[in-house]
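> pasting the structure only:
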């Protein structure tokens, strides 16, 4: 019985994940609106649960910050030539967290910043072969320097990880 309770407790704690506040002392400090204002390029890939890369892509992001609201106009170009557009509307909350919406996001996305990290969670309506699936995303973004951020996202359905998305962001104003 004790072994069963211990196993259940370990399983539940594993599901809880990391707390973004763990990164509070990390430098440089991430200012979401400042980082994404202007043009940012991102390069990424989607990997299945087993590690196979099934899609690569480039994203051009145009960010505009205005009075506590940040609009991110994302234009995706995939390695198969297909394109996609997503426009995020992010709103800074009084407690320093963020909420966001986009046309292909169910409800509101939630974000919390601490130190150099942003944890961003949302449910994406993902079209696949004529059907739409509700996929839970848990994004962890880490500011490397004032020009570069890395994002690793877990994509889940019914609590089971189906794959991961990895992205590297680079501000155009930092081009050398």
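Great, that's in hand. Keep in mind the model is a prediction, meaning the values are calculated, not measured.

> CA atoms for contacts and neighbours, from now on please.
Will do.

> now the strands for the protein?
38-48, 53-66, 69-78, 83-92, 98-101, 105-114, 117-128, 131-145, 148-157, 160-171 (DSSP state E).

> okay, now the one to match up with it:
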């Protein structure tokens, strides 16, 4: 009788697994993070808590430059409460649509995977809150809409418990003639 219970549990877990990056392989335009984040990019975003309440809004100014086989992406955050933060990512393609990312406030390495117009990042971030620091897991999905626009939704959790969501809209500036 144990076997049916195990199979039922596995089926339940599989149903909760959510989408895979490969589900978006046919979507266009193709998302190349090394190309999209090169140069200047702007973003507008918000953090909502687990009940969906807006907690904080922010804007981000980004500059991406190639250094060897890495993309160095400098993000400057400006929050609605007047606080500011900077994060510098070192992003590197590792083959077959996979990326790795390093930043000072990321624990270990961020693991990224692309397919079609989608990029999924998974990483643990050291997040400062009210003078304390928490390690929070991010499941970060980016979807390229066109050559200049991208949507981003990231679920935040700790110990498997949902903490909230970060939503961002990225926009590349108009090309100059």
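That came in fine, so what should we check first? Predicted model, so just to flag it, every value in this text is computed and none were measured.

> before we move on, the earlier item: and the strands of the first structure: which comes nearest residue 6 of the first structure?
strand 160-171 (21.4 Å; Cα to Cα).

> before we move on, back to that, can I get the strands of the first structure in CSV including mean neighbour count?
Formatted as CSV, the strands of the first structure follow (neighbours: other Cα atoms under 10 Å):
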stretch, mean neighbour count
strand 38-48, 19
strand 53-66, 17
strand 69-78, 19
strand 83-92, 17
strand 98-101, 20
strand 105-114, 19
strand 117-128, 19
strand 131-145, 18
strand 148-157, 19
strand 160-171, 19
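
> turn those strands into JSON lines, including distance to residue 19 of the first structure.
Converted to JSON lines, the strands of the first structure look like this (distance: least, Cα to Cα, whole Å):
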{"stretch": "strand 38-48", "distance to residue 19 of the first structure": "24"}
{"stretch": "strand 53-66", "distance to residue 19 of the first structure": "27"}
{"stretch": "strand 69-78", "distance to residue 19 of the first structure": "24"}
{"stretch": "strand 83-92", "distance to residue 19 of the first structure": "19"}
{"stretch": "strand 98-101", "distance to residue 19 of the first structure": "16"}
{"stretch": "strand 105-114", "distance to residue 19 of the first structure": "9"}
{"stretch": "strand 117-128", "distance to residue 19 of the first structure": "9"}
{"stretch": "strand 131-145", "distance to residue 19 of the first structure": "11"}
{"stretch": "strand 148-157", "distance to residue 19 of the first structure": "15"}
{"stretch": "strand 160-171", "distance to residue 19 of the first structure": "19"}
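
> between these, which gets nearest to residue 15 of the first structure?
So among those, strand 160-171 is nearest, using Cα to Cα, at 10.5 Å.

> elements contacting the closest one?
strand 38-48, strand 148-157 (3 or more Cα pairs under 8 Å, 6 or more residues apart in numbering; DSSP states H and E).

> compute the inter-axis angle for that strand and strand 131-145.
Angle, strand 160-171 of the first structure to strand 131-145, by axes from the mean of the first three to the mean of the last three Cα atoms, to 10 degrees: 40 degrees.

> average offset of strand 160-171 of the first structure relative to the second structure?
Mean deviation of strand 160-171 of the first structure relative to the second structure after superposition (mean Cα distance after the TM-score superposition for the first structure): 0.3 Å.

> if we can go back for a sec, rebuild the helices and strands packed on strand 160-171 of the first structure as a markdown table, extending it with distance to residue 112 of the first structure.
As requested, those are arranged in a markdown table below (distance: least, Cα to Cα, whole Å):
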| stretch | distance to residue 112 of the first structure |
| --- | --- |
| strand 38-48 | 21 |
| strand 148-157 | 14 |
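
> to residue 4 of the first structure, which of those lies closest?
strand 148-157 (25.6 Å).

> leaving out chain neighbours, which residue sits closest to the residue nearest to the spatial centre of the first structure?
Among the residues of the first structure, the one closest to the centroid is residue 139, at 3.4 Å (Cα atoms, centre = their mean). Spatial nearest neighbour of residue 139 of the first structure, excluding adjacent residues (Cα to Cα, 6 or more residues apart in numbering): residue 153 at 4.1 Å.
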